[in-house]
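> sequence and predicted model, in that order:
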Amino acid sequence: MKRFLKIVVSIWPFALVAGILMGLFVLRPINDFVAFYEHEVQADSATHYVMSELAGGLQGKKPAKSAFYAVAGGIIGLFSAIFYIGINDRNRRIKRLTAELAKDVEALIAQGESQDVEFKSSLRWDFKENRINKSLEAPVLKTLAGFLNASGGTLLIGVDDNCSIVGLEKDYQTLRKKNRDGFEQVIIAAVATKLGGDIAPFVQVVFHCVSTQEICRIIASPAPRPVYLDIDGSPRFFLRSGATTRDLNVREGIEWITTRWPK
């Protein structure tokens, strides 16, 4: 949100000026043109009437009318700028997501873990103890927070550290809705609850079938603000560094935040 507001602040003078000019030289002439025919104005022609009204406005005549169209145009200009920024930001995220999805998932697995790729065997099923273990959600959220605070990344669930496909079937059995939809709902709910509702749109969930097994691909885009993960009531700041996710101390966190999200 801060980034969005910063962009708006940086371009609002141009949008305002463009809007005012549009109000005076587009909206007002259009209105005068319509008024000529609606009110049967005494003038040689519509064009002559419109031009005379425009010239009068530039000379300071009918200031209230000029002010009205200047304000109306300025408002339209500002709202147009906000709309454009929103669309542009959305398109940028779609472009990034499209580029990420273009990467072959099997090739990602073969390359192993890296700065922007991490594997997790499961979300809730503990393969070592052969039971449900909801505490396994924490490492998943930790990794996502690290990606969000860095330059983004991909988390594959259903793939172990040895690049072997273990699938999601065990995880599905831990859910009320034992399928992809239920799995995605749990992930997005956890992100919204633990990392922030405004962060959820920056996390995309996709499923793939590899070697007859389903795996989950979570694509995290760079966050617009620092993302903290609450652990035992204490907010922690994680950052992806190399093939690991680090828990930064206060000094490191402040230094990174001031660099990554300059005011």
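Looks like it came in fine.
> CA only for contacts and neighbour counts going forward, please
Fine.
> and the most centrally placed residue in the chain, what does it touch?
Central residue of the chain (Cα atoms, centre = their mean): residue 202, 5.1 Å from the mean position. By Cα atoms under 8 Å, 6 or more residues apart in numbering, residue 202 lies in contact with 220-223.
> can you tell me the SS state at residue 207?
At residue 207 the chain is in strand, as set by DSSP: H, G, I helix; E, B strand; the rest coil.
> can you tell me, leaving aside adjacent residues, what's nearest to it?
Leaving aside its chain neighbours, residue 207 sits nearest to residue 216 (4.6 Å; criterion: Cα to Cα, 6 or more residues apart in numbering).
> could you report the neighbour count for the one you found?
23 (other Cα atoms under 10 Å).
> could you name the helices and strands sitting against the helix or strand where it lies?
Per DSSP states H and E, residue 216 falls inside strand 213-220. Judged by 3 or more Cα pairs under 8 Å, 6 or more residues apart in numbering; DSSP states H and E, strand 213-220 is in contact with helix 137-149, strand 153-157, strand 203-210.
> and residue 99, how far is that from residue 92?
Distance of residue 99 to residue 92, given as Cα to Cα, to the nearest Å: 11 Å.
> does residue 219 touch residue 205 like I think?
Yes. Using Cα atoms under 8 Å, residue 219 is in contact with residue 205, at 6.4 Å.
> structure B:
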Amino acid sequence: MKSERRSIKKRLYISLSVVIIITVVSAISFFILSTINYRDKVISEYIKEKSSKAINHFSDKAILIENNIQLLTKWGQNGLIHLDDTSKIDLVFIPLIEDVKDIYAITLFEESGNEYEIKKENEAYLGRFYNEGKQDTDKAFRWKQMDKTGKEIGNWKGSIDYKPSKKDWFNNIQEDSLNLNWNKPYFSKSLNQRVISISSSWKSNDHVYYIVIHVLLKDVFGFFDIIELQQNEYAFLLSPEGDVYDFQGSKNAELSNQLSNNILVTPYYKNKIPEIAQAVNIWLDENKNTENSLPFRIDNTFYWLKFEYLNKDKKEYVLGIVVSESSFSVKIGESRFQSLLLSLLFVFAGVIAALFFILRYNRILRQIPKPGINNNNFERDIIRFSKSAESKTLEFKSTIRFNLRTEKNDKVIEQAWLKSVAAFLNTEGGVLLIGINDDGNYHGIEKDNFANLDKAGLHIKNLISKFIGLEYMKFVNIHSGTLDDKSIIALVCKQSSKPAYINIENDELFYIRIGPSSTKLSISQAVEHISNHGYKQLS
């Protein structure tokens, strides 16, 4: 019984350990994963919101300008725009520049080198015609100043060191009227601004004409105010090759007011803005990854980075956004609190599961007879044992010496329960109830015909001393009493500290309990059992 209770308690401890481990691991895993997932979600959504504003801003600007240059291209293909009559060009270009505020200038030239350009200056317009055939004379350039209606209010001639073919945007133009080209930004000395151009071309009367619309870089890509950058947040524009564009006149103006080239390359930022330098290095190292938000660390500050192509079809311009994780400390803290609450629910569920196992095993334990008999509660203990089935630690015998079949006293009956006593001593102890049959019914020992229970107990003691040994009586307690007017004897056996043999007809036999029966072992089996059983004393 001790063994069975011990086994059940062991299973209980194992079950509780498993529940505790699963609960703790689940709670910790959930807390960590939910916090990380929420953090990633919040940061991704935050960066996505900013990048979407920038992309939408660029798309709106770009689509408007592209639609207008496509319109000018169609007019040119239909012979409505040519260099023979600049006054007609004025009537087309000036209203367009007035209507689309982002357009700074429009240039029309042909492959021969002749060019006409209109740009806005304050409230007036300046038209410049360049004649390639007169480039070395003072008639190579003609200027005229006009009002918003295209009316000329002044003109002059002169010569300057200028050719369209020397301009930065000229080399990017292709002879393909169906292909619009956003050209690399260039620096306008007259404006002290970065300028970007879009170009198109067409053929008319065996001549190739080019149309170019010039826009201030900050107007097309001026989304820094729109996306509302906070402290420790950066937005920048770079080429697929990793060159970072400067925006003079925008939020990034302080980066390089002194530079005259059109781009800022990564090394410049290393001393100015290391966050952008690190971001560009990641762009190049991660094979231009635009799919995921990427983390990086500078000193003790964690940052998150996301790249997006502004024009995904051509992939010419890349938007980079860098945000500090500290910007989300409040939201992440709220998420951690929520995750902690849910983790506590996991723990609570684990406690409920643990209580379930405790109650379940307690019910099982209550059904197992407790070892030992209390003389003051003899009747209660006998009833409790009799309701249990025979087991490794419990056995029933109907009589001490009377054979119910032959209706005579029989040594075989005595030897049967003596074998059980020896087996209990050699295993884990147990309880032998005499006067109860195999079904747990109270039979009593009246047919053994002892004068009283004391005489019966003395007879049992003498038999144990004779066949097993007097020294083993210290491991056996004899209890007796009546139940339903039936006399019952209970032998409570403890595990012996040394092997117990039963001597029958000068033959020493060794028994152990295996399940609900007493089993005799061979000599070799007995030796192995004794060596493995851990007796405190061998004799």
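On my side now, so go ahead. Keep in mind it's a predicted model, so treat the numbers as computed, not measured.
> if we can go back for a sec, so the residue nearest to residue 207 of the first structure makes contact with residue 208?
Yes. Between residue 216 of the first structure and residue 208 a contact is recorded at 6.4 Å, counting by Cα under 8 Å.
> so where in the first structure does stretch 426-436 of the second structure end up aligned?
Matched against the first structure by TM-score structural alignment, stretch 426-436 of the second structure falls on residues 149-159.
> burial check on the aligned residue in the second structure for residue 109 of the first structure, number of neighbours?
Correspondence of residue 109 of the first structure to the second structure, assessed by TM-score structural alignment: residue 386. Residue 386 of the second structure has 22 neighbours, counted by other Cα under 10 Å.
> who's in contact with residue 386 of the second structure?
So residue 386 of the second structure contacts 436, 440-441 (Cα under 8 Å, 6+ apart).
> try it again with 10 Å
By Cα atoms under 10 Å, 6 or more residues apart in numbering, the residues touching residue 386 of the second structure are 369, 380, 394-396, 433, 436-442.
> doesn't residue 224 of the first structure lie inside a helix?
No. With three-state DSSP as the criterion, residue 224 of the first structure is coil rather than part of a helix.
> from memory it sits against residue 152, does it?
No. Counting by Cα atoms under 10 Å, residue 224 of the first structure stays clear of residue 152, with 11.2 Å between them.
> who has more neighbours, these two?
Higher neighbour count among residue 224 of the first structure and residue 152: residue 152, with 23 against 17, using other Cα under 10 Å.
> now residue 496 of the second structure: closest residue in space, sequence neighbours ignored.
residue 425 (4.9 Å).
> who touches the one you found in this structure?
Counting by Cα under 10 Å, 6+ apart, residue 425 of the second structure makes contact with 419, 472, 475-476, 493-501, 511-513.
> mind checking how far it is from residue 154 of the second structure?
Taking Cα to Cα, one finds residue 425 of the second structure at 128 Å from residue 154 of the second structure.
> next: residue 383 of the second structure.
Distance, residue 383 of the second structure to residue 154 of the second structure, by Cα to Cα: 126 Å.
> out of these two, which sits in the more crowded spot?
The residue with more neighbours, out of residue 383 of the second structure and residue 154, is residue 383; 15 against 11, by other Cα under 10 Å.
> quick one: which helix or strand includes the more buried one?
Assigned by DSSP H and E, residue 383 of the second structure falls in helix 378-386.
> got a list of contacts for the following helix or strand past that helix?
As assigned by DSSP H and E, the chain's next helix or strand after helix 378-386 of the second structure is strand 394-397. Strand 394-397 of the second structure has contacts (Cα under 10 Å, 6+ apart) with 1, 369, 371, 385-386, 388-390, 413-414, 416-417, 420-421, 424, 429-441, 443-445, 489-490, 492, 513, 515-518.
> just among the contacts of residue 202 of the first structure, which is most surrounded?
When neighbours are counted by other Cα under 10 Å, residue 220 leads those with 28 neighbours.
> so who does the alignment partner in the second structure of that residue touch?
Mapped onto the second structure by TM-score structural alignment, residue 220 of the first structure lines up with residue 493. Each residue near residue 493 of the second structure by Cα under 10 Å, 6+ apart is listed here: 371-372, 393, 420-426, 428-432, 472-478.
> show me which of the residues you listed are buried.
Taking 16 or more other Cα atoms under 10 Å as the criterion, what is buried in these is 371-372, 393, 420-426, 428-432, 472-473, 475-476, 478.
> one step back: now the match of residue 220 of the first structure. Nearest residue, chain neighbours left out?
The nearest residue in space to residue 493 of the second structure (Cα to Cα, 6+ apart) is residue 476, at 4.6 Å.
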